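**Student:** Pasted the sequence and its predicted model underneath.
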Amino acid sequence: MAIWRFDAIGTRWEIETTDELDAARREAVTAEIERFDREWSRFRGDSGVTGLGREGGTLASIDAGAILDAYRTASDATHGAVNPLVAESLVALGYDAEYSLVAGEPVAAAARWTEALRWTDAEVTASAPALLDIGALGKGRLVDLVADVLADMPGGLVVDAGGDMRIRGRAVRVGLEHPYDATKAIGVAEVQDAALCASAVNRRAWGDGLHHVLDARTGVPVRTWAATWALGADAMHADAVATALFFDGGPDLAAHWGVQWVRMSTDGRAERSPECPIELFTARS
């Protein structure tokens, strides 16, 4: 197997293929990541999302419909806890474009966010300035897009973006990293022709108990669940479920999309979906 490692969108990527990727395919992958980042990153001054946050208007993107339709479903399932307008509170708490990590007061996101935005398959429009954060599912969406770019590669394929991965053509055993001890795993998943996405409160954490998983209704970081894993047909929906599992309604969303899951509480208990094939090593609640 050949492995190509690089950094992009603030995380480490590993793309594993049966044969070495040629220059043209690497360029195509790089171009797709750059396009997505230029449109959707709130950490770039020149991005489409940053423009929406400054001025409102329209962002043209082939991802708009898929992303915002999924957000609407996730928001409905979690009673508004998952909401792309959570960006305002992330910025207020210090997770801003400059990574200042200087915390102010949390901000509750607008509950009726679907009225603040209009979208089609190819664009999203904000009638007033509205900064979006698509972290609940954006990395998963990009993993799917990169896998699509490499759809004609023969043999096996693993696209892994900081733990959100899509695997094709062969079975791969993946450890579920313990959120409080990176040297341990709480279980193992065997993934083949599917996606596995994870989220944890120890990632992108700063200050006094602050981290990137916020309840959009309050703007405050979640406290009950420490880590989640979601196994599904594609990475975008698995990523969205991994976020939604921090809230009531997450399991219902997973069932709606046919995603299997595991989550671990902050006191060390583990839960999983009824038909989940992931092997666990820790106590279950």
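**Tutor:** Now that the structure is in, tell me what you want to look at. Numbers count the residues shown, from 1 in each chain.
**Student:** contacts and neighbour counts: CA atoms only from here.
**Tutor:** Fine.
**Student:** For the longest strand belonging to the chain, which helices and strands make contact with it?
**Tutor:** Secondary structure assigned by DSSP state E gives strand 181-191 as the longest strand of the chain. On a contact count with 3 or more CA pairs under 8 Å, 6 or more residues apart in numbering; DSSP states H and E, strand 181-191 meets strand 172-178, strand 279-280.
**Student:** switch the cut-off to 10 Å
**Tutor:** Here strand 181-191 touches strand 164-168, strand 172-178, strand 225-232, strand 279-280, going by 3 or more CA pairs under 10 Å, 6 or more residues apart in numbering; DSSP states H and E.
**Student:** Could you dump these into JSON lines and include distance to Val29 and mean neighbour count?
**Tutor:** As requested, the helices and strands packed on strand 181-191 are exported to JSON lines (distance: least, CA to CA, whole Å; neighbours: other CA atoms under 10 Å):
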{"stretch": "strand 164-168", "distance to Val29": "15", "mean neighbour count": "25"}
{"stretch": "strand 172-178", "distance to Val29": "22", "mean neighbour count": "17"}
{"stretch": "strand 225-232", "distance to Val29": "23", "mean neighbour count": "26"}
{"stretch": "strand 279-280", "distance to Val29": "33", "mean neighbour count": "16"}
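**Student:** Included below, for side-by-side comparison, is a second structure:
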Amino acid sequence: MPPIETLPVRKDTAQWPVWGTVARIVVTDPAAIDEAAAIARAELDAVDAACSRFRDDSELSLACRSGGRPVTVSPLLADLIAAALEVAEQTGGDVDPTVGTALCGPGYDRDFARITGRVVAPPVRVFPVPDHRAVRLRGEELTVPDGVLLDLGATAKAATADRIASLIALRLGVGALVALGGDIATAGPAPAGGWPVLVQDRPGDPSATVRLPAGAALATSSTAGRTWGPEPHHIVDPRTGRPAARIWRTVSVAASTCLRANALTTAAIVRGRGAYDLLRSVPSRLVTPSLDVLRLGGWPA
């Protein structure tokens, strides 16, 4: 995800590096920022332990090494898996958690902060993605087929942004904005005029500042932000097991939840020119590789 950021750090804001990007927390009451940051850090740690693909000891890694046997997982991981499977259904398989091995093949086999600068071979189709219907989740019992590596990168970060914003608003009684890289969620009351958010992928790219109303979310997916070499990027087309064609440099979507917004931006990258039909009635902003901007669904000019 690209680094979409709110306005500069103030007393109502905390930020720190996490998961190869930046976590940024903004609250409507500066007196609550330390507690809000503590809530966010605890939740990020719990999600990392539950579903990091880059930790051998994460619940997700252990489940993927279970040899196809059912395992009991925590309520947190069950929720994150359920969200990923639901998004796969909603997008017709465009956003599918079974792409883990396809990502590892071209080199995305560790935290992105450790990939930068590596020289890897051109991407090849190393593994046919089996699709999400091969995964079984019944309550907290998870069955991952032998040989399948799950990757929740397309959904877990967005779901976590939603979760943290809601927790801060509920526990502290303040409005909260949570940005995890390009995944932005809000909960509770918004400041006067809404939450100001700068939407821009790389320096020099077209930029836009929007104001999110209370409870709104925004996500951006990019084929330029997380790359490692001349060709690969991190958004895999599940039908080919290869990085999606670079029809769009970035896609941004506003929605009622960050999970929904991220599902649409990722699906739009995968669909390429089919993004027009997917997003025509959704507030969205698409940037081409030549930096032309297309606005759909009432995105402000």
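**Tutor:** Sure thing, it's come through. Given the structure is predicted, the values throughout are model-derived calculations rather than measurements.
**Student:** Show the residue spans covered by the strands in the stretch 101-250 of the second structure.
**Tutor:** 136-138, 141-143, 176-180, 183-187, 195-199, 208-212, 217-222, 236-237, 242-243, 250-255 (DSSP state E, counting those that start in this stretch).
**Student:** For the ones you listed, please prepare TSV with the additional fields distance to Gly298 of the second structure.
**Tutor:** Shown next, in TSV, are these (distance: least, CA to CA, whole Å):
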stretch	distance to Gly298 of the second structure
strand 136-138	37
strand 141-143	40
strand 176-180	22
strand 183-187	19
strand 195-199	16
strand 208-212	12
strand 217-222	14
strand 236-237	28
strand 242-243	29
strand 250-255	10
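**Student:** Compare those and give me the one nearest Val282 of the second structure.
**Tutor:** Using CA to CA as the measure, strand 250-255 is the one of these that comes nearest Val282 of the second structure, at 7.2 Å.
**Student:** can you tell me the mean distance of that closest one from the first structure after alignment?
**Tutor:** Following the fit onto the first structure, the mean deviation recorded for strand 250-255 of the second structure is 0.7 Å by mean CA distance after the TM-score superposition for the first structure.
**Student:** What is the corresponding segment of the first structure for that strand?
**Tutor:** Across the first structure, the stretch matching strand 250-255 of the second structure (TM-score structural alignment) is residues 227-232.
**Student:** chain center to the matching stretch, what's the gap?
**Tutor:** How far stretch 227-232 of the first structure lies from its chain's middle: 11 Å, per CA atoms, centre = their mean, to the nearest Å.
**Student:** Tell me which residues touch Trp13 of the first structure, please.
**Tutor:** 3-7, 143, 159-165 (CA atoms under 10 Å, 6 or more residues apart in numbering).
**Student:** Now check it against the second structure: what is it aligned to?
**Tutor:** Under the alignment (TM-score structural alignment), Trp13 of the first structure maps onto Ala23.
**Student:** Taking their axis directions, whichever strand or helix holds its match and strand 176-180 sit at what angle?
**Tutor:** Using DSSP states H and E, Ala23 of the second structure falls within strand 21-27. Going by axes from the mean of the first three to the mean of the last three CA atoms, to 10 degrees, strand 21-27 of the second structure is angled at 180 degrees with respect to strand 176-180.
**Student:** Next up, the contacts around the closest residue in space to Leu85 of the second structure that isn't next to it in sequence.
**Tutor:** Excluding the flanking residues, the one nearest Leu85 of the second structure by CA to CA, 6 or more residues apart in numbering is His132, at 6.3 Å. Contact analysis of His132 of the second structure by CA under 10 Å, 6+ apart lists 84-89, 93, 95-99, 144, 150, 238.
**Student:** Quick one: map His132 of the second structure onto the first structure.
**Tutor:** His132 of the second structure maps onto Trp113 in the first structure, by TM-score structural alignment.
**Student:** Quick check: its match vs Asn83 of the first structure, distance?
**Tutor:** Per CA to CA, to the nearest Å, Trp113 of the first structure is found 7 Å from Asn83 of the first structure.
**Student:** what do you get for Met153 of the first structure?
**Tutor:** 36 Å.
**Student:** between the two, who's got more neighbours?
**Tutor:** Asn83 (30 against 16; other CA atoms under 10 Å).
**Student:** ok, the more buried one touching Arg217?
**Tutor:** Yes. Taking CA atoms under 10 Å as the definition, Asn83 of the first structure is a contact partner of Arg217 at 8.4 Å.
**Student:** any common contacting residues for the two?
**Tutor:** When contacts are counted by CA under 10 Å, 6+ apart, Asn83 of the first structure and Arg217 are jointly contacted by Ala109, Ala110, Ala111.
**Student:** just checking, the first one touches Arg217?
**Tutor:** To tie it back to what came earlier, the one meant is Ala109 of the first structure. Yes. Using CA under 10 Å, Ala109 of the first structure is in contact with Arg217, at 5.9 Å.
**Student:** Find the helix or strand that Ala31 of the first structure is a member of.
**Tutor:** helix 23-40.
**Student:** how close does that helix sit to the second structure?
**Tutor:** Mean deviation for helix 23-40 of the first structure: 2.4 Å (mean CA distance after the TM-score superposition for the first structure).
**Student:** Next secondary structure after that helix?
**Tutor:** helix 48-55.
**Student:** what's the mean distance for that next one versus the second structure?
**Tutor:** Counting by mean CA distance after the TM-score superposition for the first structure, helix 48-55 of the first structure comes out at 1.8 Å.
**Student:** any idea which helix or strand comes after that helix?
**Tutor:** strand 57-60.
**Student:** For that following strand, buried residues please.
**Tutor:** Gly57, Thr58, Leu59 (16 or more other CA atoms under 10 Å).
**Student:** The first one and Arg42 of the first structure, how far apart?
**Tutor:** Computed with CA to CA, the distance linking Gly57 of the first structure and Arg42 of the first structure is 15 Å.
**Student:** Can I get the contacts of Trp13 of the first structure in TSV including distance to Arg204 of the first structure?
**Tutor:** Listed next are the contacts of Trp13 of the first structure as TSV, based on distance: CA to CA, whole Å:
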residue	distance to Arg204 of the first structure
Ile3	26
Trp4	24
Arg5	21
Phe6	19
Asp7	16
Val143	19
Val159	21
Asp160	18
Ala161	15
Gly162	12
Gly163	13
Asp164	15
Met165	18
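**Student:** Against Trp40 of the first structure, how distant is Ile134 of the first structure?
**Tutor:** Ile134 of the first structure is 8 Å from Trp40 of the first structure, by CA to CA.
**Student:** In contact with Arg42 of the first structure, which residues?
**Tutor:** Applying CA under 10 Å, 6+ apart, the residues near Arg42 of the first structure are 48-53, 87, 91, 96-97, 131-135.
**Student:** Which residue in the second structure aligns with it?
**Tutor:** Structural alignment (TM-score structural alignment) places Arg42 of the first structure against Arg53 in the second structure.
**Student:** Thank you kindly, that will do.
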